[in-house]
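> What follows is a protein structure lacking sequence information:
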């Protein structure tokens, strides 16, 4: 039986995404052992095998052994590891690249508050290194993976568009992440203006689904595992923050469409507008649909600082991206169904 991830990839092959313009191209993807970066590379390897696209894939990793384990099933793929750590000015690609996807970033909330300086340096210096390589290679296009956290606390009452930047508290050390993303977007736009690089920013909602990596412990994975194990879902906040989500392969599709059709110096929200609810409501939805009788949602707020983002009321609009022809296809309930199937396959 075909795995749920391969089913996702097969659906993506038959979606509105046109892969023919990528034939014979070389992709450079940073953050290749992270969730989004690895899914982009795994899909491109699958598409290359199915459609004989003659792609070459360069994957930037810090730990080659970890990368080899992750990509063990893709040994015949045209995949080459670039082993380095961004932010140390030693990135130099040995071959020309056509497309760049910059997915590397600090993503753990505890790390953001334990090492805010490192979080900022990785964002700024790492992005600068990648941009330099994109310019040196005269890349056709680059997509920077930003975040919905750049909006901070939006001031709009309706849907949040790409122009609705809100307030970020610079006294909060956790702001090292959203402010680093904001500045990195500006750096991308500055390279576009000064050097003529075609670069876009993808402001991702929370991405999850089949293909999540071993050890994933973000809230969506915690909810799914609790339901699978017949346990209570435990919230460490009151759960009033509004979540915005997008299924993993819908996010991959968006990134690849942006490489083809995105307008330089522009940001695009990548979110399924229908997958929007408070964290508490999402926990209850997971429990109702995938939990066992008797289990419930429990609120247990720890005394220690867990590094969670501040509560936010925000509903992302994806209309700008949809104008390029992108359509999300997997709703929140089905996202969890596919995620749980993937986790069960990996047991």
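Perfect, I can see it now. Given the structure is predicted, the values throughout are model-derived calculations rather than measurements. Numbers count the residues shown, from 1 in each chain.
> contacts, neighbours, all on C-alpha from now
Fine.
> How many residues are close by residue 323?
9 (other CA atoms under 10 Å).
> same question, residue 334
Residue 334: 13 neighbours (other CA under 10 Å).
> and it, that's in a helix?
Yes: according to DSSP: H, G, I helix; E, B strand; the rest coil, residue 334 belongs to a helix.
> how much space is there between it and residue 285?
11 Å (CA to CA, to the nearest Å).
> Show the contacting residues for the spatially most central residue of the chain.
The centroid of the chain falls nearest to residue 36 when counting by CA atoms, centre = their mean (4.4 Å). Listed by CA atoms under 8 Å, 6 or more residues apart in numbering, the contact partners of residue 36 are 103, 207, 248, 252.
> Select, from those residues, the two members most distant in space.
Spanning the widest gap among these are 103 and 248, at 13.7 Å by CA to CA.
> Assign the nearest residue to residue 99 once chain neighbours are set aside to helix, strand or coil.
Spatial nearest neighbour of residue 99, chain neighbours left out: residue 27 (4.8 Å); criterion: CA to CA, 6 or more residues apart in numbering. Of the three states, residue 27 takes strand under three-state DSSP.
> In addition, the following structure is provided for comparison:
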């Protein structure tokens, strides 16, 4: 086991048992040693069960709001961290489900503040690339229907019921940018727009997994809005591809990652009902407080600097997601 780590970079993924983190880990473990960190506040061990059997993957149950001491985890000896160091840190750790924005507000704020700082300090110690996973919600409500560029400063409510998430993500970008300027740390910020795919929690307040869950159970699909309410949806494999490209790039600053094509939620719901062969019907309700306004990303920078472009079309992505969620319905129902 002492030679296991040879030739492979050591990669930390915080929030690694969540939807996005576990998908990234599953891809990167093919070529890297993965140190997955999660405290299971919202992460799901089922997302990483198959990875736990891989000798190049180790899971640490740890809260990143506390400093991380590798000596407390003897299972990491095989990765030879003292000799090889840490090459990259992907910082996902933060509850993201809209249904948790009020319930876990303090945990969200702590993850984005002290948690992000602890991981930045670790990146500073090991001269690691730090990829911070941010969100479209740092922009708040768009002032126009035009795609949003990275230069838009945003319009966020600092005291609203979902402010812990929106402002927390803004603060995390601020502290990461400070470390870049003050310590010349190699920091990159990925502003993710709406994404979906396998391992996404079912029935958690986001449209596609909620639609699929209800369609598989022949229940009404509820749209919080009207027939014209629309959004963009980027499949998780495209997100993973973008994040890996960001880590390897010379990009400085933040970059939008998402799909450029808009769909009405009515169109998405109809597609899901058809693909699930469901008897569900679509109903409409006034948006709850946790339903954010969704923006359309301008992904010109990602195309130019990363050579990245979303490749999975909506029909294929929905079909893959439905097949996965159908086979794991009992496991992922919450």
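That came in fine, so what should we check first? Just so we're clear, the structure is a prediction, and the values are computed from it rather than from any experiment.
> Can you pull the TM-score for these?
Comparison of the two superposed chains (TM-score structural alignment, normalised by the length of the second structure) gives a TM-score of 0.84, and 309 aligned residues with a CA RMSD of 2.5 Å.
> Show me what the residue nearest to residue 99 of the first structure lines up with in the second structure.
Residue correspondence to the second structure (TM-score structural alignment): residue 27 of the first structure is matched to residue 11.
> With residue 146 of the first structure instead?
By TM-score structural alignment, residue 146 of the first structure lines up with residue 134.
> show me what contacts its match?
169, 172, 173, 189, 190, 191, 192.
> you'd agree the fourth one is in a strand?
To tie it back to what came earlier, the one meant is residue 189 of the second structure. Yes: assessed by three-state DSSP, residue 189 of the second structure belongs to a strand.
> Please list all residues in contact with it.
131, 132, 133, 134, 173, 253, 254, 255.
> 7 Å instead?
131, 132, 133, 134, 253, 254, 255 (CA atoms under 7 Å, 6 or more residues apart in numbering).
> okay, the residues you listed in TSV with distance to residue 225 of the second structure next?
TSV is the format used below for the contacts of residue 189 of the second structure (distance: CA to CA, whole Å):
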residue	distance to residue 225 of the second structure
131	34
132	31
133	28
134	26
253	34
254	30
255	29
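> hang on, the earlier thing: which one of the contacts of residue 134 of the second structure is nearest residue 82 of the second structure?
residue 189 (27.0 Å).
> Just give me the match in the first structure for that closest one.
In the first structure, residue 189 of the second structure lands on residue 201 (TM-score structural alignment).
> hmm, which of the contacts of residue 36 of the first structure are the buried ones?
The neighbour count (16 or more other CA atoms under 10 Å) marks 103, 207, 248, 252 as buried among those.
> Out of those, name the ones that lie in strands.
Taking DSSP state E as the definition of strands, these contribute residue 207.
> In helices, which of the buried ones among the contacts of residue 36 of the first structure fall?
248, 252 (DSSP state H).
> What is the burial count for the residue mapped onto residue 244 of the second structure from the first structure?
Matched to the first structure by TM-score structural alignment, residue 244 of the second structure sits across from residue 256. The tally of other residues near residue 256 of the first structure (other CA under 10 Å) stands at 20.
> ok, so what distance separates residue 256 of the first structure from residue 270 of the first structure?
Going from residue 256 of the first structure to residue 270 of the first structure by CA to CA gives 12 Å.
> again, but for residue 191 of the first structure
Looking at residue 191 of the first structure against residue 270 of the first structure, where the rule is CA to CA, the gap reads 23 Å.
> Out of those two, name the residue with the larger neighbour count.
residue 270 (36 against 20).
> Please pull up the equivalent of that one in the second structure.
Checking TM-score structural alignment: residue 270 of the first structure goes with residue 257.
> roughly how far apart are its match and residue 173 of the second structure?
Distance, residue 257 of the second structure to residue 173 of the second structure, using CA to CA: 15 Å.
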